[in-house]
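**Student:** Give me a model of this one.
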Amino acid sequence: MPKLVNHEERRRQLAEAAWRIIRREGMEGVSVRSVAQEAGMSLGSLRHYFDTQSELLAFSMKMVSDQVNARMEALEFTDHPVEDIERFIGELMPLDDERHTEAEVWLAFSVKAVTVPELQKLQEEVHSALYEGFTKAIYYLAARGMLKEGVDQRAEAMKLHALVDGLVLHHTTRPEQVSREDIAGLVSSHVRSLLQ
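**Tutor:** Here you go, the predicted model:
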């Protein structure tokens, strides 16, 4: 009887192999051959799942986004809106090893997406979804009457998005200068500075 293969699990294994290579060697180390070798699979087998390197990268990039989204959707809101917002934003930040890996991989993909059209659409979708999430976070506080009078909600959503992106970049590239505690504290301080 032929062995049953879970194709979705195989695709995930290949994406995770690509992540390991990216963390070890950078994006330039990723090729269909290197990913097949890292995953312990033949090149022919890999091509059964992904025809091109761009297709493999797009799937790997989407997998990062999907993991973060799944964690965010699993969050339960409480009677403490500020803490809820901080936990929500925390899922985007490299506050543990899993999220640090995601941040490293996502940053490498983002740079690659500048020159690879197949990745640009996904990067734009994720960027837009993040901006929408930050906008909802600010509106969530506003709807509860918690923001200072005169706060420009749209501008604050943009600032929060830029702050988080910048902190993720700084911590991921220079963790010895910007710690996990620093990034969590700066986000909390910023959010609380908007409150009455």
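**Student:** Please count neighbours and contacts with C-alpha atoms only from this point.
**Tutor:** Noted.
**Student:** tally of neighbours for Arg24?
**Tutor:** 10 (other Cα atoms under 10 Å).
**Student:** what's the offset of the longest helix seen in the chain from the middle of its chain?
**Tutor:** Ranked by residue count and defined by DSSP state H, the top helix of the chain is helix 117-143. Averaging C-alpha positions (Cα atoms, centre = their mean, to the nearest Å) puts helix 117-143 11 Å from its chain's average.
**Student:** Taking their axis directions, the very next helix or strand once past it and helix 117-143 sit at what angle?
**Tutor:** As assigned by DSSP states H and E, the chain's next helix or strand after helix 117-143 is helix 153-173. Calculated by axes from the mean of the first three to the mean of the last three Cα atoms, to 10 degrees, helix 153-173 forms an angle of 120 degrees with helix 117-143.
**Student:** Same question for helix 153-173: list its buried residues.
**Tutor:** Under the neighbour-count criterion of 16 or more other Cα atoms under 10 Å, helix 153-173 has 153, 156-157, 160-161, 163-164, 167-172 buried.
**Student:** and that helix, how far from the chain's centre?
**Tutor:** Chain-centre distance of helix 153-173: 13 Å, with Cα atoms, centre = their mean.
**Student:** Same check on stretch 54-67?
**Tutor:** Mean C-alpha position of stretch 54-67 versus that of the full chain (Cα atoms, centre = their mean) differs by 10 Å.
**Student:** what do you get for stretch 76-85?
**Tutor:** In this view, stretch 76-85 has its centroid 21 Å away from the chain centroid, taken as Cα atoms, centre = their mean.
**Student:** Second chain to compare with the first, below:
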Amino acid sequence: MAPRSLRVGRDLTAEERRTAVLRAAVECVAVTGYDNLRLRDVARAAGVSTGLLQHYFETRDELVAEAFRQASEDLLQEWSVLLASNPPPWERLDALVSQLALRDGLRTHCMVWVEFATASARIASMREGFRAIYDKWYALVRETVEDGTNAGIFTPVTSVPDVVELLLNHIDGCELNIASDPEGMTGVRMRELTLRLAATLLQYDGYEVADAAGSGPREVARSAP
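**Tutor:** The predicted model follows:
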């Protein structure tokens, strides 16, 4: 991986430098995996010394946990901006799914999520951070489903918590598929399947599926009989 400079016309603050290091670590995890990650590779990718890296992070586990937190917080911030206008529940759900599935660097995101989940299963100190991020994602989807249900837009076929868990488990499966098989699942297909599943579980009787470029409607799906 080519080194990147952290100077962009001025000296970065300590917090900006730390954030840039974390984002470089995310890229390294996607390339090498957690088990093969070396601090010197992250330092080279970030354009800093290994000594500076160790000044910020005492262990590799701490670096990886913080890198994943940073990547997740970046995504949550994108969602926060996206939802600032408080769109209707279905449009909000579509926006959440589309922002994830149609994002640039989707496979990198998926690979990092899988690596972090695997590491968290083995390393107790990383589980709290993994759970915290997952809970934030769960809360966003649950609030959307509850708002639509309370407004009479959705009629869930089972309890709201069950619907949310089914949707998130489906998304996790798509991300695993994308991470392990770059020629298989695509972001466009992930979005379409997720919205079809949501429409069925919520008995929402119509939604437009974007075309392969994500630029326009292709068909209208109806809830399953």
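**Student:** Let me have the buried residues of helix 153-173 of structure 1 in a markdown table, adding distance to Lys121 of structure 1 as columns.
**Tutor:** As requested, the buried residues of helix 153-173 of structure 1 are exported to a markdown table (distance: Cα to Cα, whole Å):
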| residue | distance to Lys121 of structure 1 |
| --- | --- |
| Gln153 | 27 |
| Glu156 | 25 |
| Ala157 | 22 |
| Leu160 | 23 |
| His161 | 19 |
| Leu163 | 23 |
| Val164 | 21 |
| Leu167 | 24 |
| Val168 | 22 |
| Leu169 | 21 |
| His170 | 25 |
| His171 | 26 |
| Thr172 | 24 |
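**Student:** corresponding residue for Phe88 of structure 1 in structure 2?
**Tutor:** Counting by TM-score structural alignment, Phe88 of structure 1 corresponds to Leu96 in structure 2.
**Student:** Once you drop chain neighbours, what's closest to its match?
**Tutor:** Nearest non-adjacent residue to Leu96 of structure 2, counting by Cα to Cα, 6 or more residues apart in numbering: Trp79, 6.6 Å away.
**Student:** Ok, Arg38 of structure 2 next?
**Tutor:** Spatially, and ignoring its direct neighbours in sequence, Arg38 of structure 2 is nearest to Arg60 (7.9 Å; Cα to Cα, 6+ apart).
**Student:** Against Val97 of structure 2, how distant is the one you found?
**Tutor:** Here the distance between Arg60 of structure 2 and Val97 of structure 2 works out to 31 Å (Cα to Cα, to the nearest Å).
**Student:** Equivalent analysis for Ser180 of structure 2, please.
**Tutor:** Going from Ser180 of structure 2 to Val97 of structure 2 by Cα to Cα gives 20 Å.
**Student:** What is the distance between the strand or helix carrying the residue nearest to Leu96 of structure 2 and the centre of its chain?
**Tutor:** Applying DSSP H and E as the criterion places Trp79 of structure 2 in helix 60-82. The chain centre lies 9 Å from the centre of helix 60-82 of structure 2; the measure is Cα atoms, centre = their mean.
**Student:** what angle do that helix and helix 124-150 make?
**Tutor:** Relative orientation of helix 60-82 of structure 2 versus helix 124-150 (the same axes, to 10 degrees): 20 degrees.
**Student:** C-terminal to helix 60-82 of structure 2, what's the next element?
**Tutor:** Downstream of helix 60-82 of structure 2, the next assigned helix or strand under DSSP H and E is helix 89-101.
**Student:** Trace Gly145 of structure 1 over to structure 2, please.
**Tutor:** Residue pairing (TM-score structural alignment): Gly145 of structure 1 is matched to Gly152 of structure 2.
**Student:** residues near its match, how many?
**Tutor:** Using other Cα under 10 Å, Gly152 of structure 2 has 9 neighbouring residues.
**Student:** Return the distance of it relative to Tyr204 of structure 2.
**Tutor:** Distance, Gly152 of structure 2 to Tyr204 of structure 2, by Cα to Cα: 10 Å.
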